[in-house]
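Asker: Predicted structure and sequence below. I'll ask about it afterward.
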Amino acid sequence: MTSFSLRQHVPWLIHILGWILLGFSLFMFQPLTWQVDLPYQFWEKQIIFFGLLVGLYYLNAQVWVPKLLFQNRISLFVGLVLLSIAVMVFLSKQIEMWLNLPELMHRAFHPEGGPRVQRKGVRIDMFMLMTTALVLGISTSIRAVQKWQKDAQLRQELEQAKVSTELSFLKAQINPHFFFNTLNNIYALTLIDADMAREALHKLSRMMRYVLYETQNGTTLLSKEIDFVEDYMQLMQLRLTEKVNVQFDKPSPIRDVPVAPMLLLPFVENAFKHGVSALHSSRIYVGIKQYNGTLDMEVRNTVFTEKTLSLDQGSGIGLANTRRRLDLLYPDNYTLTVTEKNPDNEYAVHLSLHLS
């Protein structure tokens, strides 16, 4: 526990150490301090600028870099950096005049009252210019390295998630109960309607082919994913009674875009698992829409008191892991809203996914 706590505070300790070193350079590592007894106004100036540099560091690291540089607003970022350096140099001159430092420094170096040398032109505080540029450069570099490390960790986490969960996801999502129940339903259907039985067998074969082959890549076409969901729903209807009303709406025509395979099925599975009753009438609705590069999916099913409705339950890898999968594959590009019970006594799931 102690080592974990120390590891958590290492970044703060590094910051504190860095500011101590900068403060030492500002207050102690000054050649002038070893030559004369400087007026206290000199130290007041150093304290003021030390505070300004600390504020500028965190303003750049927390606001300008993530909101401008990382968002490709490079011109505005560079402009603000140059402006902040110019402001710091300008303030250096103004504070010196406010504290009357030129006169006081002249007296410290010439206690006998020698003549003052008047410098022509604008004098630029090169030490403040270089220090400000250094602080901004360090701030930008550290923030960029942190982002690179975070992105690398996210990529590694995604790869680990693929290795550890994709196989179980792709193979277990169509669980054995569904497979064998569907085969039994098809077998019974052969005695009643051979043509319908052949069509159902074809759908099941197409689904298994999709699971085994089409999902080996990281993405699949949206049209194939929607066809898979539709096949699943039609096969599930083979074992349902007339008490269950199933409705499926899909976009027409479908604008094909890459999408993660088996991403939509868990929501539909959840509806069939929890929204069907052998005693009461029920309704399952699945609607998929496309607009402006966004995929919109709505799944609703009737709520029964004897059923447990939760995003943490379900077959396959479960809907909780589906949410985690969305976090990994589409960070900041999706919204998932779950309503446990709407006014129509339905459990509703709404997914809005931005697909580039």
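Answerer: Sure thing, it's come through.
Asker: Only C-alpha atoms from now on, for both contacts and neighbour counts.
Answerer: Noted.
Asker: So what's the residue count around Glu230?
Answerer: By other CA atoms under 10 Å, the residues close to Glu230 number 20.
Asker: swap that for Gly55, please
Answerer: Neighbours of Gly55 under the rule other CA under 10 Å: 12.
Asker: Could I get the full set of strands for this protein?
Answerer: Secondary structure of the chain (DSSP state E): strands at 220-221, 244-249, 258-259, 282-291, 294-302, 334-339, 346-354.
Asker: and the second one, how far out from the chain's middle?
Answerer: The one in question is strand 244-249. Put simply, strand 244-249 sits 34 Å off its chain's centre (CA atoms, centre = their mean, to the nearest Å).
Asker: Name the residues of the longest helix along the chain that are buried.
Answerer: Across the chain, the longest stretch assigned as helix under DSSP state H is helix 126-161. Of all the residues in helix 126-161, those buried under the rule 16 or more other CA atoms under 10 Å are 128-129, 131-133, 135-136, 139-140, 143-144, 158.
Asker: Next up, a structure to set beside the first:
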Amino acid sequence: MIKKLSLTPKLGLHLLFWLAFIAYQIISLGVMSNDVVSFTFDVQQITLVLTTIIVCYTNLLIFLPKFYDSKKFATYICLLLLLVFFGALLDRAWAHFIWRRWDKYHFPERYLLDKNQFWITLRILRNAVRIFLMIALTTFLRLARRSYQTEKNIKELEIEKISAELGYLKAQINPHFFFNTLNSLHALTIDTSAKANALVLRLSDLMHYMLYKTGTSKVLLTEEIKYLEDYISIEDIRFADRLEVSFQYFGDLNGKTITPLLLLPFIENAFKHGITNGSGWVTINLKVSGNELALRVKNSYHQSIEVREHGLGVKNLKRRLELTYPDRHELLLIKHEEYFEAYLKIGL
């Protein structure tokens, strides 16, 4: 089977940029004479373009995300200057060790006029200025595109939030009435059933969190975990002995924040598909290392039951991750022989 080659918009823009750069180099060699421009291609442009691509992508793919984004500006500037100097020397090395020999056989006039020495300060300085300008241009384009994408994501998040709030108000009874009713129910069940009393308390805590905590873009990770614990406790009571549940979390949670209700869909899906043939199991592990959070959720399932990995809920979750944690998340959904696994890693 022959697969069609498809270019992503980002890759297409990169190719277009470098084609424009090559065209500019060819045009710049044109000689204006009698109102006519003659275009000349010099083989030395091959290594010139190659050197420019190497230094520009070293900055874009390594220096920018590792040092500039981490606000290590002094380190970034020092490394950038070293990169410019390296690029200038590399360009000079191509010219002296390769293209000078080429000129000897193909352009003897130019070979005789050229100086037979590697270190020519003016040429190295000229190379450095050209490379610096290209790095500055590509950096500006990258930061401008990132700024535009961030602003676009913020607007989309605001629209989705307003839409979700309107849908919630239309579909649900007055949440304050429901919350107050739960408190009244809790008072009535104090002397009747300890299990019912605990269930009502958990429901009340869930409602309180959804009403008063999730209106902001970020919540404390400890509060989000408390919410998950309440939800898991309710499901544990609901399924009784039919479902074996394990929830563990590790690491330094203090001061960490997260988008509210981001982790809940993984837990909900695990409970939804965890019961097979009347029983099952769910294991949830959450670990925080530095500024990285890793969530791994596993649940049993029967092979005869179709597990939908790419339903509407998953699509919405992926879109939410793209908006709130762009380039800072990893999501894996794996269907094993006897269990289903979901893995999420995000940079807090």
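Answerer: Yes, it's here. Bear in mind the structure is a predicted one, so any value in this text is a computation, not a measurement.
Asker: about what we covered before: is it possible to get CSV of the strands of structure 1 that adds distance to Phe29 of structure 1 and mean neighbour count?
Answerer: As requested, these are exported to CSV (distance: least, CA to CA, whole Å; neighbours: other CA atoms under 10 Å):
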stretch, distance to Phe29 of structure 1, mean neighbour count
strand 220-221, 62, 17
strand 244-249, 73, 15
strand 258-259, 59, 18
strand 282-291, 63, 18
strand 294-302, 59, 21
strand 334-339, 53, 14
strand 346-354, 55, 20
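Asker: could you redo these as TSV and give each row distance to Leu309 of structure 1?
Answerer: Listed next are the strands of structure 1 as TSV, based on distance: least, CA to CA, whole Å:
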stretch	distance to Leu309 of structure 1
strand 220-221	29
strand 244-249	18
strand 258-259	27
strand 282-291	14
strand 294-302	10
strand 334-339	10
strand 346-354	8
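Asker: what's the longest helix of structure 1 packed up against?
Answerer: Applying 3 or more CA pairs under 8 Å, 6 or more residues apart in numbering; DSSP states H and E, we find helix 126-161 of structure 1 packed against helix 40-59, helix 74-98, helix 318-329.
Asker: Specify the angle between that helix and helix 74-98 in degrees.
Answerer: Orientation check (axes from the mean of the first three to the mean of the last three CA atoms, to 10 degrees): helix 126-161 of structure 1 against helix 74-98 gives 150 degrees.
Asker: What is the mean deviation of stretch 129-137 of structure 1 from its aligned residues in structure 2?
Answerer: In the superposition with structure 2, the average deviation recorded for stretch 129-137 of structure 1 is 4.3 Å (mean CA distance after the TM-score superposition for structure 1).
Asker: winner for burial among the helices and strands packed on helix 126-161 of structure 1?
Answerer: Of all these, helix 318-329 has the most neighbours on average by mean count of other CA atoms under 10 Å, namely a mean of 17.
Asker: can you name the residues of structure 2 that that one overlays?
Answerer: With TM-score structural alignment applied, helix 318-329 of structure 1 matches the range 313-324 in structure 2.
Asker: distance from that stretch to structure 1 after superposition?
Answerer: By mean CA distance after the TM-score superposition for structure 1, the fitted stretch 313-324 of structure 2 averages 2.5 Å away from its aligned residues in structure 1.
Asker: ok, the buried residues of helix 126-161 of structure 1 vs Met97 of structure 1, which is closest?
Answerer: Met128 (15.4 Å; CA to CA).
Asker: tell me the contacts of the closest one?
Answerer: The contact partners of Met128 of structure 1, taken as CA atoms under 8 Å, 6 or more residues apart in numbering, are 88-89, 92.
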